[in-house]
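>>> what's the 3D shape of this:
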Amino acid sequence: MEDNFLTIDNECSGVYREKGSKFIAYAFPCGDVAAFEERLVLLKKEHPKARHHCYAYILDPSNQQYRYNDDGEPTGSAGLPIYNQLKSMQLKKIAVVVIRYFGGKKLGVPGLINAYREATQDALSQAKIVEKYVEDLFEISFRFDQTGLVMRVINAAGIRVLENGFHESPYLIFAVRQSLSRDVKVRMYALLLSRNVSDITGDEMIPGFKFEKSGVVNA
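I've put the predicted structure just below:
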């Protein structure tokens, strides 16, 4: 399973004009439906005289949460062209809303497809595209005398530590790219048990040491 994806790092906008109609595209990072709907409501309030508020989004790296909407335009002439731009650029966790002010002349379906596509392209051309990763979250606890070995693996793998502290024993909460999760766990167990990596299953019991998955980031 791929654990990397492309998205945008900033909100951006673009404009396309055709036969008096004005198409304003807003692109923004987005990871859940509630956040998108909240933003859509705000855009409608900002543009109360607009005729259409068409959109498309892809909210997860696996393309399971997606939607496109024509908002009264002919079927397939607005939301789908926006969505196809996101697909062609392989962007995830993103939404685009294109607002149309009607100029008095009909564009026909081909003209609408081109207009919504061009407005979306103009917005995305302003975006900073970045690569992100789906990460597993782990919490580990360990004895003081195990600290050096634990940190050797953490530092060597360049792991993103989110929290560290002390309850009954030292603990760390960290995020690691999904494709590297098992390797990190196995290497840590191998060091603590003084065994070869190839001999580790990850199910071994280590006194004073606990390694637990607590969640997923960017799924």
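>>> For the rest of this, base every contact and every neighbour count on C-alpha atoms.
Noted.
>>> Now do the SS call for Gly76.
coil (DSSP: H, G, I helix; E, B strand; the rest coil).
>>> how close does it sit to Ser62?
Distance, Gly76 to Ser62, by Cα to Cα, to the nearest Å: 23 Å.
>>> cool, and Asp71?
26 Å.
>>> cool, and Asn4?
10 Å.
>>> Now do Ile206: how many residues are near it, please.
12 (other Cα atoms under 10 Å).
>>> which ones are touching it?
Contact analysis of Ile206 by Cα atoms under 8 Å, 6 or more residues apart in numbering lists 192-193.
>>> Correct me if wrong: Glu163 contacts Ser141.
No. The criterion here is Cα atoms under 8 Å, and Glu163 misses it with Ser141 at 11.8 Å.
>>> I have a second one here; can you model it like the first so I can compare?
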Amino acid sequence: MAEKENFLTIKENGEHQIIIKKSKFIASLARTTSVQEANDFIAEISKKYHDATHNTYAYTIGLNDDHVKASDNGEPSGTAGVPELKALQLMNLKNVTVVVTRYFGGIKLGAGGLIRAYSNSVTEGVQAIGVIKRVLQQELTFSVAYNRFDEIDHYLKEKQIYVANTEYGVDVKISVFLDEKDLEWFKNDLINLLSGKVEFTKGEQRYNESKRKKLKYLS
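Below is the predicted model of the structure:
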């Protein structure tokens, strides 16, 4: 699987506040997968902080920055939205929208000061919220007899493999998600553990959050 199919994004939606020369900057960040979602979030935050001096924003949508936009919302041209967008891009974040709200504190920052303030607001906001890797994975389903389930369950937990579903019928039907490059190794492990008595069915592909270390297989 190509690495470009995996991407970094924020861990969750959130906001973070900093104070610079008495001006308050609030960075509100959200995961957004479409321009419509981005616009809805911008409208939501702009309404929430309708009394602010400025509600500037930037977004990047798509794994190749397919849709990007930045707005200074009344700040001097190029001092807010573009620095925010560049901050997101420098961190290699995808599918993220940020709205940086400013409450003016009475001290002018100048163009350079504004650029640093808006950029730092985004960077510090992302650091506070956290970053995760989204990994495109393949669903794989297989069945095991009840007398072998504990052994397989232990293996899956030990390898920190994401189990999507477990059904208890005549046998135990288990669905897991794996990186494409890990499929053959995983299949070989299961075949060895179960002495060849296992069949696999591929299901959907979807993005999951990567929370485990690199797998080490038995084979």
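>>> Spatially nearest residue to the residue nearest the centre of the first structure, not counting backbone neighbours?
Centroid-nearest residue in the first structure: Lys93, 3.8 Å away (criterion: Cα atoms, centre = their mean). Closest residue in space to Lys93 of the first structure, ignoring its immediate chain neighbours: Leu59 at 4.1 Å, by Cα to Cα, 6 or more residues apart in numbering.
>>> So that neighbour versus Lys128 of the first structure, what's the distance?
18 Å.
>>> Contacts only, for Lys187 of the second structure.
Phe200.
>>> residue in the first structure matching it?
When the first structure is aligned by TM-score structural alignment, Lys187 of the second structure is paired with Lys185.
>>> Check Gly81 of the second structure too.
In the first structure, Gly81 of the second structure lands on Gly79 (TM-score structural alignment).
>>> got a list of what Phe41 of the second structure touches?
30, 97 are the contacts of Phe41 of the second structure under Cα under 8 Å, 6+ apart.
>>> Next one: it from Ala58 of the second structure, what distance?
11 Å.
>>> one step back: which of Glu163 and Ser141 of the first structure has more neighbours?
Ser141 (23 against 11).
>>> Apart from its chain neighbours, what residue comes closest to the more buried one?
That would be Tyr171: by Cα to Cα, 6+ apart, it lies 4.1 Å from Ser141 of the first structure.
>>> How about Arg100 of the first structure?
Using Cα to Cα, 6+ apart, the nearest residue to Arg100 of the first structure is Phe23, at 4.6 Å.
>>> Tell me, how many residues neighbour that neighbour?
27.
>>> Specify the local secondary structure of it.
strand.
>>> ok, now which ones touch it?
With Cα under 8 Å, 6+ apart, Phe23 of the first structure has these contacts: 15-17, 98-101, 115-116, 119.
>>> Show me which residues of the strand of greatest length in the second structure are buried.
Identified as the longest strand of the second structure according to DSSP state E is strand 131-144. Using 16 or more other Cα atoms under 10 Å as the test for burial, strand 131-144 of the second structure gives 132-144.
>>> Next SSE downstream of that strand?
helix 146-158 (DSSP states H and E).
>>> now the strands for the first structure?
4-8, 12-18, 21-29, 52-58, 66-69, 94-101, 129-133, 135-141, 160-166, 170-177, 210-217.
>>> So for Leu193 of the first structure, which of those strands sits nearest?
strand 210-217 (13.3 Å; Cα to Cα).
>>> how about that closest one, which residues of the second structure does it hit?
The aligned range for strand 210-217 of the first structure is 200-207, by TM-score structural alignment.
>>> Based on its surroundings, how many neighbours for Thr101 of the second structure?
26.
>>> My error: substitute Ser121 of the second structure in the last question.
Other residues close to Ser121 of the second structure by other Cα under 10 Å number 30.
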